[in-house]
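Could you work out the structure for the sequence below:
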Amino acid sequence: MAEFSDALSITASGLRAQSQRLRHLSENIANADTPGYRRKTVPFQSVHDAGGAVGRVEAGRVRLDPTEPQRIYDPSHPLANDDGYYTGSNVNLVIELADAREAQRSYEANLKMFEQARTMSKNLFDLLRR
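Reported below is the predicted structural model:
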């Protein structure tokens, strides 16, 4: 039975990590036009507990993308400098949408594994009751 709880723990950790990743991706998309906004990325790291499930993952500390933000020429913008430029964001919507699709698919795969492990443990209990 420990294998089933380990499988549930591993998939639940994947669900939490992808959920946090999706949260930051949606924040990046929402702030794509915000001047000075820096894209946030969430690295994943494996967790090794003594006696815990092997293969669990968790989201690491949020990092700001070091890519230089674009300079936008608009002399009428209130944040524009003397040359007429202001600092935009460094969010690329194509990258954000691709990352969001990848995170969504990973979330769905972890959810499917969670459901499969739960179904298998239920079927095992049904067999043991007979």
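
C-alpha only now, for contacts and for neighbours.
Fine.

quick one: the helices in this protein?
Ranges of helices within the chain are 2-30, 93-129, based on DSSP state H.

Packed most tightly, which of those would that be?
helix 2-30 (a mean of 19; mean count of other CA atoms under 10 Å).

To compare with the earlier structure, here is another sequence to fold:
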Amino acid sequence: MSTLLQALGLSASGMNAQATRLRHVSENIANADTPGYRRKTVSFDADMRAATPGTVKVGDVSLDRSDLNEIYDPGNPLAGADGTYQGSNVDILIEIADAREAQRSYEANLKVFDQARQMSQGLIELLRR
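You can find the predicted model right below:
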């Protein structure tokens, strides 16, 4: 029974990590047109100090240090003397790909969680007989 509980903990930590990742992806998409905005990225680490070894914990959120896009718009109040200003470094295609990857990983963890739940319910039913 303890192995089933460990599987539930592992998949729950994976779902939590992917939900956090998806939240940051949605923030990036929402701020894609915000001047000076830098894309946020999330790292994942194995939590070796947890009760269930191998669970996933969300690491630090870091900012993407790639160059900001230069946008030519002389009518914009942020534009300098050359008519350009710095936009964001968010690429919508990358964010959509990250969102799909996070969604699929979340769904895989959800299937593991559901399978472990069904197995534990089956075990409880067998023990009741």
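
How much space separates the residue lying closest to residue 35 of structure 1 once chain neighbours are set aside from residue 1 of structure 1?
Closest residue to residue 35 of structure 1 apart from its sequence neighbours, by CA to CA, 6 or more residues apart in numbering: residue 88 at 4.2 Å. For residue 88 of structure 1, the distance to residue 1 of structure 1 equals 53 Å [CA to CA, to the nearest Å].

more neighbours, those two?
Taking other CA atoms under 10 Å, residue 88 of structure 1 and residue 1 do not tie; residue 88 has more neighbours (20 against 8).

The more buried one pairs with which position in structure 2?
Applying TM-score structural alignment, one finds that residue 88 of structure 1 aligns to residue 87 in structure 2.

Surely that match touches residue 39?
No - the criterion here is CA atoms under 8 Å, and residue 87 of structure 2 misses it with residue 39 at 11.3 Å.

So what's the gap between stretch 65-74 of structure 2 and the chain middle?
Its chain's average C-alpha position is 26 Å from that of stretch 65-74 of structure 2, according to CA atoms, centre = their mean, to the nearest Å.

Where in structure 1 does that stretch align, residue-wise?
The counterpart of stretch 65-74 of structure 2 in structure 1, using TM-score structural alignment, spans residues 66-75.

coming back round to it: what's the distance between the residue nearest to residue 35 of structure 1 and residue 96 of structure 1?
To residue 96 of structure 1, residue 88 of structure 1 is 16 Å away according to CA to CA.

for residue 31 of structure 1, same thing?
Residue 31 of structure 1 sits 11 Å away from residue 96 of structure 1, going by CA to CA.

what does residue 2 of structure 1 give?
Taking CA to CA, one finds residue 2 of structure 1 at 38 Å from residue 96 of structure 1.

cool, residue 38 of structure 1 as well?
According to CA to CA, residue 38 of structure 1 and residue 96 of structure 1 sit 13 Å apart.

ditto for residue 115 of structure 1
Here the criterion is CA to CA. By it, residue 115 of structure 1 lies 28 Å from residue 96 of structure 1.

Same question for residue 45 of structure 1.
Separation of residue 45 of structure 1 from residue 96 of structure 1 (CA to CA): 21 Å.

Over to residue 128 of structure 1?
From residue 128 of structure 1 across to residue 96 of structure 1, the span is 48 Å (CA to CA).

With residue 5 of structure 1 instead?
Distance, residue 5 of structure 1 to residue 96 of structure 1, by CA to CA: 34 Å.

and what of residue 120 of structure 1?
With CA to CA as the criterion, residue 120 of structure 1 and residue 96 of structure 1 are 36 Å apart.

The residue nearest to residue 35 of structure 1 and residue 34 touch, don't they?
Yes - between residue 88 of structure 1 and residue 34 there is a contact at 6.6 Å, judged by CA under 8 Å.
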